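Enquirer: need coordinates for the below:
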Amino acid sequence: MKDTPRTVGDVMTQTVVAVSRSAAYKEIVKTLAQWKVSAVPVVEGEGRVVGMVSEADLLPKQQYKDRDPSRIEQLRHLDDLVKAGAGTAGELMSTPAVTLRGSATLAEAARLMARKGVKRLPVVDEDGRLAGIVSRSDLLRVYLRDDEDIAREVQDEIVDHFFRNCRPTAEVTVTEGVVTVSGRLPDAAMVPVVARLVRAVAGVVGVELRLEAPPVKPWVPEPPVVGPQF
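Expert: Predicted coordinates:
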């Protein structure tokens, strides 16, 4: 990949369909079908994101279509019952909207999706206006990066820096996204640092370090200086 994705802004979809608070139920269903998506942002004003409507928000209307909403046992599903009777995006949407900026890293986006249990996130600018949308599949695109590109970055940005005074220099190989670094470091304390930096490179699936380093010398306090007695 020529331009390595680093942030959400690099992988997000910029052409995004959205609906207003007043969008009717059937309009939302048609929008999802037409754009082949499972959720849409709800915007107001100049495109400020206020919520999301997903297929899960729409399904209660079908789920409770042949049920009596007054039945006591159904009160355990009060939220779904409310949505079953809703007719607009403003009534159906999940709010407040979970959003993030285009400058967020791919790892930050993945953690936010996992924590909130969502499949996509609206991307907003500094004023909260819709700028794009990022999905799970967008985050996975980074793993399409060629092994050669990954190896080149590891070599140029990490190995050439940490191993510049080592002879022979370290060797970098990448197979299916798994990076192997072999060589010798001047300090054993640098091994976890190298591992962390390599793991952070875009497209890296795993890291295997075959590094040698001199053992860390234990600290020995210097003997006290004994001076003349006065």
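Enquirer: drop to CA atoms for contacts and neighbour counts, all remaining ones
Expert: Noted.
Enquirer: burial of Leu81, as a residue count?
Expert: 18 (other CA atoms under 10 Å).
Enquirer: before we move on, what about Val37?
Expert: By other CA under 10 Å, the residues close to Val37 number 12.
Enquirer: can you tell me the SS state at it?
Expert: What DSSP: H, G, I helix; E, B strand; the rest coil gives for Val37 is coil.
Enquirer: starting from Thr105, give me the distance back to it.
Expert: Using CA to CA, to the nearest Å, Val37 is found at 23 Å from Thr105.
Enquirer: for this structure, which segments are assigned as helices?
Expert: 8-11, 25-35, 55-58, 60-63, 78-84, 89-92, 106-116, 136-140, 147-153, 160-162, 191-199 (DSSP state H).
Enquirer: another one to check against the first:
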Amino acid sequence: MPEIKSIVRESVVSAAPSTSLTDIAQLMEDESVGSVVIATEERPQGIVTDRDIALAAAARGDDPETATAADVMSEDVVTVDADSGIFEVLRAMTDANVRRIPATDADGELAGIVTFDDFVVLLGRELKLLGDVVEAEIPPYEHS
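Expert: From the prediction side, this is the model:
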């Protein structure tokens, strides 16, 4: 079974639980990401998404200068082993109803992140390759 190593992003944007939502939002903008893994000593503790920040600030009226990542992060973060197979990761994402999942090494430290978008890109590449194989095996279309 293919492993996620082929698509895992090893450069993970992370921050401490005490980081303000303003700083998390700035980090997201600077790094062009929609989520930040919240970690303590390189161990994932949760995830904050752009949606979490919007809901905290707009829906609940939290002050983004004083509210922290710990206040809004998804707790009990689901992780996968960096050596996991693609289908295993997809099952974990489905079971947890998440679009992003941190990958950890054998010591439980943050090793990367895989997102739903990464799987969409992978699927697109695989479908292109399959299309190329099929196209090579069929006679050319004749147009009149």
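Enquirer: dump the helices of the first structure to a markdown table, plus distance to Asp127 of the first structure.
Expert: Formatted as a markdown table, the helices of the first structure follow (distance: least, CA to CA, whole Å):
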| stretch | distance to Asp127 of the first structure |
| --- | --- |
| helix 8-11 | 16 |
| helix 25-35 | 25 |
| helix 55-58 | 27 |
| helix 60-63 | 33 |
| helix 78-84 | 29 |
| helix 89-92 | 21 |
| helix 106-116 | 19 |
| helix 136-140 | 24 |
| helix 147-153 | 35 |
| helix 160-162 | 40 |
| helix 191-199 | 33 |
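Enquirer: between those helices, which one is nearest to Gly206 of the first structure?
Expert: helix 191-199 (6.8 Å; CA to CA).
Enquirer: whereabouts in the second structure does that closest one align?
Expert: Here helix 191-199 of the first structure fails to align to any part of the second structure, judged by TM-score structural alignment.
Enquirer: chain center to that helix: distance?
Expert: Computed by CA atoms, centre = their mean, to the nearest Å, the separation of helix 191-199 of the first structure from the middle of its chain amounts to 20 Å.
Enquirer: how about that helix: buried residues?
Expert: Residues of helix 191-199 of the first structure classed as buried: 191, 194-195, 198-199 (neighbour count, 16 or more other CA atoms under 10 Å).
Enquirer: equivalent analysis for stretch 112-124 of the first structure, please.
Expert: 112-113, 120-124.
Enquirer: among those residues, which are located in strands?
Expert: Mapping these onto strands (DSSP state E) picks out 120-124.
Enquirer: tell me the one of those residues nearest Pro60 of the first structure?
Expert: Nearest to Pro60 of the first structure among those: Arg120, at 20.8 Å, using CA to CA.
Enquirer: for Glu208 of the first structure, find the nearest of the helices of the first structure.
Expert: Nearest to Glu208 of the first structure, of all the helices of the first structure, is helix 191-199, at 8.2 Å by CA to CA.
Enquirer: which neighbouring elements make contact with the closest one?
Expert: Applying 3 or more CA pairs under 8 Å, 6 or more residues apart in numbering; DSSP states H and E, we find helix 191-199 of the first structure packed against strand 206-212.
Enquirer: and the angle from the strand it packs on to helix 191-199?
Expert: 150 degrees (axes from the mean of the first three to the mean of the last three CA atoms, to 10 degrees).
Enquirer: what residue in the second structure is paired with Val43 of the first structure?
Expert: Checking with TM-score structural alignment, Val43 of the first structure has Ala39 as its match.
Enquirer: give the contact list for its match.
Expert: Taking CA atoms under 8 Å, 6 or more residues apart in numbering, we find Ala39 of the second structure in contact with 14-17, 45-46.
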